[in-house]
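# Requesting a structural model of the entry that follows:
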Amino acid sequence: MTTAFVFGLSPWKDFIRSWLPEEKIYCQKRAISWLEFHAVWAPLIAISKSPKIYVWGYKHPHFIERFSRLSRVPLIRIEDGFIRSVALGASKAPPLSLCFDSPVLYYDPSSQSSLERILETYDFLADPTLLLRARRGMNRLIGSRLSKYNMSRDVDVRSIYGPKDRKRILVLGQVEDDMSIIKGCLRPMTNNDLVHLAVQENPGAHVIYKPHPEILHGTRIARSSPEEVRSIAQVLDHDIALADAFETIDHVYTITSLSGFEALIRGIKVTCLGMPFYAGWGLTDDRQSCLRRSARRSVEEVFAAAYLLYPKYFHPQQMTMISFEEALELLHSMKHASANP
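Below is the predicted model of the structure:
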């Protein structure tokens, strides 16, 4: 049995124990000082059998990563998967999917993540069963109207957008201090910068700006005000379902949002200002490059890597690992139950 040392996870993320049933787990749930780590934890790690260090994303002191590197103890980063829950992460809803990666996570192009390695090297043509699962999975995801978070309300988007008489652009806002932007975009950029660029590059188009759900629900802080771009774009003031927001859209602009990939699987053109996991494979209009990404991939292949091969899925009631398809059905039933209490 290996030994897992988990540092810095919030107390409510104690669910991580269920995801690592084969490992003996030590959890340090509060902030840790350099002195405490080296006086208490480093010696324990050194005498443990096959130790691993787990952290959430990049929320850890730098000395832990340095210790991991010098001691040659694997450091594994944890992050939510691409279909998560029927509520925002900030609401402390447990995730149905998680990603475990090292040395970097999927949204960090500074080095090769496991997801990037799969996309660069996997022989998808030799695995027709996987590609069939991917095509069916894409169709089921679109048909279910599910996304990563699923608390948005369904609407008649035609009453919001109005009649379509010109090209229609959707700008996908993000939490601007989110690590996916910090790691995935070479130059500082705000949501308002993205709106201005979409307007500038598409004169005469109907530009619609959808702020991030966590901004609209007030669980994260906005770094730029939608009011400043209301004169040049239609701002969606309410958190509507992403499936509705994509209706009648011709082109999506994003920095690094996962929602950009959800546009791609619907056949919508996507411009990326940063380098999300689905950029660099010949599918998107990229404004940033990653020379490691030399393979050309189809949408089905990227979906297969990102939704079928890369993450893990877990049933929080049955306490067992499940497949993507089972997770999607569970999420669908959870959303139906939340809509019909």
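
# going forward, measure contacts between C-alpha atoms and count neighbours the same way
Fine.

# what about the residue lying closest to Asp177 once chain neighbours are set aside, neighbour count?
Using C-alpha to C-alpha, 6 or more residues apart in numbering and skipping the chain neighbours, the partner closest in space to Asp177 is Arg223 (7.7 Å). Neighbourhood size, Arg223 [other C-alpha atoms under 10 Å]: 13.

# Please apply the same query to Asp80.
Neighbours of Asp80 using other C-alpha under 10 Å come to 20.

# Could you do Glu228 as well?
10.

# tell me the contacts of it?
The contact partners of Glu228, taken as C-alpha atoms under 8 Å, 6 or more residues apart in numbering, are Asn192.

# To compare with the earlier structure, here is another sequence to fold:
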Amino acid sequence: MSAPPIFLFGFNKWKTFIRDWFPEYEPKYARMKQWPLEFDIYWKRQLLRNPDTRVLAWQYKGPPKLKEFCARHRIPFYYVEDGFLRSVALGASRVPPLSLAFDAQDMYFNANGPTDLEDILRTYDFESDDALMNRARATREQLLASRLSKYNSGHSLDIVSIYGKKTGKRVLVIGQVERDASIAYGCSKKMTNNDLVRFAALENPAAQIIYKPHPEVLKGTAEAKSDPELVRDIALILRQDISLADALDTVDHVYTITSLSGFEALLRGIKVTTIGCPFYSGWGLTDDRQASPRRGRKLSIDEVFAAAYILYAKYLDPVSKQPIEIEQALEVLARMRAEQIAA
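Below you'll find the predicted structure:
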């Protein structure tokens, strides 16, 4: 008996790793660029041929009518995106992810409507789940002790050699890829990285302002739409890809639009101002500049961590190709980083 199909829309050809996540299914890759009527004429018929069909869409790169069609015909559908502990290299380097996020409602970074992650944050009974909360605390401590991050592509160094001696308040501005979907769908304001640097400097006139451009911008795999040189007069610009754990050392305040780095700052007890509405804002932990009427619940940092990193994100061992939990994922990432440094 042949395996049921799993249809993959919006997946670049190099993302063959998805086979490892669904070994019981036969992957069917749709073309990235389709003819205007291709979905109506061809793919709808294909999706209905097997009652056990599943559909995945990488972000919003599938056909516009895909999710609606799947809902109407009761075909399981999920949006897919990199998880919060991805790899020891950038996604642009085509390294398979250790973690993925699957969401039946929407992309977790879309602030315009509910998502599976937001529903967990909004409704889960954390107070009654002592086992989960004990696990969250232990895993958060494991993450901080390992100094791991989402990408782990940056170099580790003595940050004093870059920042200099601390004499007052220190503000770190986190740059993002400005064409990123998390900004387009997670921030209602028009704001570039340079705008963010200027805003942070305006609100903190006596502080040392440090600007960390996104690693993909530093490595040239993503375009910088705003030139960092234009804010050199008000900020120290980090020119090398420094590990996020090092960059956050001795920092008092972080400004971000929607970056996950803001949450990693919160994990370290650092004040965070969010201009947009990332998944971790609106729960009483951040200085929010974009309100979300759906989010009124007060949560602890461990509760948000438990929701996003334990209950929501999924993990896969890159060697055994078996599902694992976050604790094992951290061990795998630490080992991969050590091997990369030793190479």
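
# one step back: and the residue nearest to Asp177 of structure 1, what pairs with it in structure 2?
Counting by TM-score structural alignment, Arg223 of structure 1 corresponds to Lys225 in structure 2.

# same deal with Val157 of structure 1?
For Val157 of structure 1, the aligned residue in structure 2 is Ile159 (criterion: TM-score structural alignment).

# what's the neighbour count on its match?
For Ile159 of structure 2, using other C-alpha under 10 Å, the count is 17.

# Check Leu238 of structure 2 too.
Neighbourhood size, Leu238 of structure 2 [other C-alpha under 10 Å]: 17.

# Would you mind measuring from it to Ser149 of structure 2?
From Leu238 of structure 2 across to Ser149 of structure 2, the span is 18 Å (C-alpha to C-alpha, to the nearest Å).

# thinking again about what came up before, contacting residues around the nearest residue to the match of Val157 of structure 1 once chain neighbours are set aside?
Nearest residue to Ile159 of structure 2, sequence neighbours excluded (C-alpha to C-alpha, 6+ apart): Asp246, at 6.2 Å. By C-alpha under 8 Å, 6+ apart, the contact set of Asp246 of structure 2 is 156-159.

# Stretch 288-296 of structure 1 corresponds to what range in structure 2?
Against structure 2, stretch 288-296 of structure 1 falls on residues 290-298 (TM-score structural alignment).

# Quote the end-to-end distance of the matching stretch.
Terminal residues of stretch 290-298 of structure 2 lie 16 Å apart, using C-alpha to C-alpha.

# cool, stretch 90-100 of structure 1 as well?
20 Å.

# now stretch 202-216 of structure 1
Stretch 202-216 of structure 1 has an end-to-end distance of 26 Å (C-alpha to C-alpha).

# Which positions in that stretch come out as buried?
Neighbour counts over stretch 202-216 of structure 1 (16 or more other C-alpha atoms under 10 Å) mark 205-216 as buried.

# what's the answer for stretch 27-36 of structure 2, then?
Buried residues in stretch 27-36 of structure 2 (16+ other C-alpha under 10 Å): 27, 29-30.

# Neighbours of the alignment partner in structure 1 of Ala329 of structure 2, how many?
The equivalent of Ala329 of structure 2 in structure 1 is Ala327 (alignment by TM-score structural alignment). Per other C-alpha under 10 Å, the neighbour tally for Ala327 of structure 1 reads 21.

# Contact partners for Ala327 of structure 1?
Ala327 of structure 1 neighbours (C-alpha under 8 Å, 6+ apart): 96-97, 313-315.

# I'd like those laid out as TSV, including neighbour count and secondary structure.
Shown next, in TSV, are the contacts of Ala327 of structure 1 (neighbours: other C-alpha atoms under 10 Å; DSSP: H, G, I helix; E, B strand; the rest coil):
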residue	neighbour count	secondary structure
Leu96	25	coil
Ser97	25	strand
Tyr313	25	strand
Phe314	21	strand
His315	19	strand
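
# coming back round to it: how near is the match of Ala329 of structure 2 to Tyr149 of structure 1?
Ala327 of structure 1 is 13 Å from Tyr149 of structure 1, by C-alpha to C-alpha.

# re the thing from before, let me know the secondary structure of the match of Ala329 of structure 2.
Three-state assignment for Ala327 of structure 1 (DSSP: H, G, I helix; E, B strand; the rest coil): helix.
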